[in-house]
Structures are given as structure tokens and as C-alpha cells.
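[1] here is a sequence with its predicted model. Questions after.
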Amino acid sequence: MNISPELRKRVDNKIAELDSMAGMLPCIACIHNRDLELEYLSPLGQKQLGHTLEQLKAMGHDYHHLFFETEEADFVPKVVALLKSKDVSQRVSYFQRVKFYHENEWVWHATTSQILMQDDDGEVLLFITFSVPIDPKHHLTSKVTRLLEENIFLRKNYGKFAALGRREKEVLQLIATGKSNQEVAGELFISAATVETHRRNIKQKLDAGSLFDLMEYARAFDLV
């Protein structure tokens, strides 16, 4: 972030304020500047990522791609919209996946971001983010994770699903419940051969190779 030395000092003082109490926070605290560059990460966050703040800052924007699932994330547009709004009272909440140090699996986090500091002209300088990992041992975690993953699947594949016609969606719905071509034909008053044609076209449009793939579409788009 290219700012004057005087403004840089004010930014550093603001970050120091948070750092002085970061150890008392029951969450991970993170500060980015308006260019989405990392300025601060609380000790808990550094421990989970297995790197010091200096090491993480040296990574530049690669930091985001190494530790966060950015390809499937919807939080980036939300944060960008927050910064454009310049509204310090506005908050955005979202879920994001983070990869901890020496861990192979992504960990879901509940996260909230808010503008932390502006310059004298009202331009955003810093925004702060608080994140809490979702406890994998909680009995609701598996359900929450499934819903979040279905939402990711829905956003990635909406275009494919939208290409299906009304009749194809009806056939998909019945197939996903385990009905045979004959049973689907009986319910829709069409021939089994027509059902097979619909099934073939559906699999081609959705790039689905198995019944499981079809069922995943049906669940994500509320057909079953």
C-alpha cells in the first residue's frame, strides 16, 4: 500500500492497538490493507498456519492461494464490495476454508470482516477480519459442512443445471430417488425409450458419469 510516512505511522499505531490485546481474543484476528495485502495476523493465526507474520507478508498475494480455498470462495466479492462502500458500520459475514500447517484437509471457518481504518478523505486504509474454526467434533458440524459444500457445488454448476429442460429436470428428480426407467416412464406417461434418451442427454449436459453424480445435482438443486 503506497501511503505517506505520516499515514504509515498512524496505520502501524492502529495495528499495535489490536496486537496489544490479540492474546485475549477467542478468535483469529487478521488485518489487510485496501490492496488486500496482509498487514497483521494474531499469534493464534500464525501458529495455525505455521509461519511468522514476516514470512506470511513476504509471500505477497500467494499467501491467499496457499492457505485459503479461493477458487470456490464467495467471500472475495463481498469484501471488495465492503471496501467500495466505505461504510465503517457495515459488516460482511461468510464461511471460508483454511488449510492449517501440516494438515491435509481444509477447515471451515465462520468469518466476519469490517472496515477498521480510513484516511482523512474517507478512503479505506485497513479492514479487519475475525475468524473462528468450526469445531469438527460438534454434532452439527457434519451437517453444516455438507450444506456449505452443496452451496459450493451449486454455484459451480448452476450453468449446467440451467441448461436442462423442464422434462429433463422431472426425469432427473425421479432418477435420483432410485426409480427405474420403467417406473419413471409410468409416472410421466412416456415410453421407457424416451426416459433413456432423457437420461443420456441429462448426463451429457451435466457431465455426470454415474448415478451418484446425478443424485448430487438433485440434492444441491432441491429436487429431492
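    Arrived safely.
[2] please count neighbours and contacts with C-alpha atoms only from this point.
    Noted.
[3] residue 157: which element?
    Following DSSP states H and E, one finds residue 157 within helix 141-162.
[4] most centrally placed residue in this protein?
    Most central in the chain under C-alpha atoms, centre = their mean is residue 73, positioned 3.2 Å from the mean C-alpha point.
[5] which residues touch that one?
    96, 152 (C-alpha atoms under 8 Å, 6 or more residues apart in numbering).
[6] how much space between it and residue 51?
    Computed as C-alpha to C-alpha, to the nearest Å, the residue 73 to residue 51 distance reads 23 Å.
[7] and what of residue 59?
    Shown here: residue 59 relative to residue 51, a distance of 11 Å by C-alpha to C-alpha.
[8] okay, the angle between the lengthiest strand in the chain and helix 141-162?
    Taking DSSP state E as the criterion, the chain has its longest strand at strand 106-118. With axes from the mean of the first three to the mean of the last three C-alpha atoms, to 10 degrees applied, the angle from strand 106-118 to helix 141-162 works out at 80 degrees.
[9] which other residues reach the following helix or strand past strand 106-118?
    Reading on from strand 106-118 to the C-terminus, the next helix or strand found by DSSP H and E is strand 124-133. For strand 124-133, contacts defined as C-alpha under 8 Å, 6+ apart pick out 11, 27-34, 83, 86, 107-119.
[10] the residue nearest to the centre of the chain belongs to a strand?
    No: Residue 73: not assigned to a strand; according to DSSP: H, G, I helix; E, B strand; the rest coil it is coil.
[11] dropping in the other structure now:
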Amino acid sequence: MVHELANNLPSGVSYMNNWGCERLGTDAETINTMGIDYYQKFFVAEEVRQNMMGIAHYLRQNDPGKQYNFFQRVRLTDDGDYHWFYTVCRLAAFEEQAENQKLIILSSPVEGIDDMISIVSKVLDEHTFIKNNYRIFAELTKREKEIITLIAQGHSSRDIAQQLFVSVHTINTHRKNIIRKTNCTTFAALMKFALAFDLV
């Protein structure tokens, strides 16, 4: 694609190939007349604002030897949903005149990025959980950690008592202390805690 520039920002598309037009469900003539409405129609508004800031910073450097890259979601007409694209921008001069500078943009679909984002988000969530609960984990006794493991594995208090050669009353006391220390009042919460700290 070739984008026109105004005040160091893209101001519309002056050329798009057939592949791009087909994906967007439109034609080159329509794209050419849309101006800045093009950016609102096919892209996520918040991402447009962020990407425009990045492009503006790139354009202020006025260095055709550099390029600016980013991910963005594009609404395609085949299903009406947004799809991730990897986009590369590069400044180009036509007729060697500054006023004829344009922005060349190449975009390529990225498959599987939603899964990747989900995985990264999960890792970040786990990191935050561990960071927020590490002191609690450190304050647990060796026996309490052992009991958390057995509870997470589905053992009852009676089973745990038999395995550890102690009374059921002792195990129940440990369970109360574990709940008090970790604030895990449900099995699901305790399982999350156990998984985060490799107790299962």
C-alpha cells in the first residue's frame, strides 16, 4: 500500500493492490476516496491511535533507511471479524522532493497470534500471582506444603492422616492453618496456589 502524508501522519491510501482490496471487500477507487476514514473503518480505534503515534515518531526522524513495524488487527469482510496482521512501514520519496514523500506499508496476516497472546497473558498472570503470594508460600511449613500437595491430589483428611501417620484432628488443624495463611477457601483456589508454586 501507498499512504499519503499530511502533518507527519498518514492521511489516506492512494494505492492498494488487488489482494488487499479483496480482503477488505472493496476496490481501489473506494479506498482512494476514503481519506482518513479508511483507518477508522477497518481497524481497532485504540490501536489506530497507538500506531499513529508510533508512525508520527518514525516520520519525524525522516530517515528512509529505517522502518517502523507493529502488529494490528484488521477487520476482513469474509467473516466480519478482526484478524492480526504484522505491518511494516517505510518512508519513500517520489521524484526526490520532500513534499512528495509517501509511506509504503506492507501487511501480512499472522496465524495463531491469538493463541500466543493467550499463552503470554497466562504466563504474566501466573508471574503476578507468584509475586503477590510468594511471601505466603515462604511462610508455610514443610508439613503444610506437603499437605497442600496431598489435598490438591484429591486425598481426604483421613487418607492424608494415614499416609503421614498422624491423627485426622492434626490434619484438620493443618488445613485450618493453611486456609488462614493462604486465604484459599475453595479447592479451586488452593489448586491454583499449588500449581503456581509447583506443589503438584
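    Cool, the structure landed. Remember, it's a predicted structure, so these values are computed and weren't measured experimentally.
[12] and the strands in the first structure?
    Here the first structure has its strands, by DSSP E, at 28-33, 38-41, 91-99, 106-118, 124-133.
[13] which helix or strand contains residue 134 of the second structure?
    Taking DSSP H and E as the criterion, residue 134 of the second structure maps to helix 113-139.
[14] who are the packing partners of that helix?
    Applying 3 or more C-alpha pairs under 8 Å, 6 or more residues apart in numbering; DSSP states H and E, one finds that helix 113-139 of the second structure contacts helix 168-182, helix 187-196.
[15] select, out of these, the one closest to residue 130 of the second structure.
    When those are compared by C-alpha to C-alpha, helix 187-196 sits nearest residue 130 of the second structure, at 6.4 Å.
[16] give the other helices and strands that that closest one contacts.
    Using 3+ C-alpha pairs under 8 Å, 6+ apart as the contact definition, the elements that helix 187-196 of the second structure packs against are helix 113-139, helix 142-152.
[17] out of those, deepest packed?
    Ranked by mean neighbour count, those are led by helix 142-152 with a mean of 18 (mean count of other C-alpha atoms under 10 Å).
[18] contacts for it next, please.
    157, 160, 171, 174-175, 178, 187, 190-191, 194, 199-200.
[19] which bit of the first structure covers the next helix or strand after it?
    Once the chain leaves helix 142-152 of the second structure, the next helix or strand it forms, by DSSP H and E, is helix 157-164. For helix 157-164 of the second structure, there is no aligned range in the first structure, judged by TM-score structural alignment.
[20] buried residues, helix 157-164 of the second structure. List them.
    For helix 157-164 of the second structure, burial by neighbour count (16 or more other C-alpha atoms under 10 Å) applies to 157, 160-161.
[21] what's the answer for stretch 57-67 of the first structure, then?
    Residues of stretch 57-67 of the first structure classed as buried under the neighbour-count rule (16+ other C-alpha under 10 Å) are 57, 64.
[22] what is the corresponding segment of the second structure for it?
    Structural correspondence for stretch 57-67 of the first structure: residues 32-42 of the second structure, per TM-score structural alignment.
[23] hmm, which of the contacts of strand 124-133 of the first structure are the buried ones?
    Buried residues within the contacts of strand 124-133 of the first structure, counting neighbours by 16+ other C-alpha under 10 Å: 11, 27-34, 83, 86, 107-109, 111-118.
[24] thinking again about what came up before, average gap between the longest strand of the first structure and the second structure?
    After superposition onto the second structure, the mean distance of strand 106-118 of the first structure to its aligned counterpart is 1.0 Å, using mean C-alpha distance after the TM-score superposition for the first structure.
[25] what's the angle from that strand to strand 91-99?
    Taking the same axes, to 10 degrees, strand 106-118 of the first structure and strand 91-99 form an angle of 140 degrees between their directions.
[26] quick one: distance of strand 106-118 of the first structure to the chain centre.
    12 Å (C-alpha atoms, centre = their mean, to the nearest Å).
[27] again, but for stretch 31-49 of the second structure
    22 Å.
[28] now the helices and strands packed on helix 187-196 of the second structure as a markdown table including distance to residue 183 of the second structure?
    Below are these laid out as a markdown table (distance: least, C-alpha to C-alpha, whole Å):
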| stretch | distance to residue 183 of the second structure |
| --- | --- |
| helix 113-139 | 10 |
| helix 142-152 | 13 |
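[29] from residue 90 of the second structure, how far off is residue 172 of the second structure?
    When distances are taken as C-alpha to C-alpha, residue 172 of the second structure and residue 90 of the second structure turn out to be 66 Å apart.
[30] kindly apply the preceding question to residue 78 of the second structure instead.
    In terms of C-alpha to C-alpha, residue 78 of the second structure sits 28 Å off from residue 90 of the second structure.
[31] so what corresponds to residue 17 of the first structure in the second structure?
    Applying TM-score structural alignment, one finds that residue 17 of the first structure falls in a gap with respect to the second structure.
[32] and residue 17 of the first structure, how many neighbours does it have?
    For residue 17 of the first structure, the neighbour count with other C-alpha atoms under 10 Å is 10.
[33] can you check residue 103 of the first structure too?
    Neighbours of residue 103 of the first structure under the rule other C-alpha under 10 Å: 11.
[34] corresponding residue for it in the second structure?
    Using TM-score structural alignment, residue 103 of the first structure pairs with residue 79 in the second structure.
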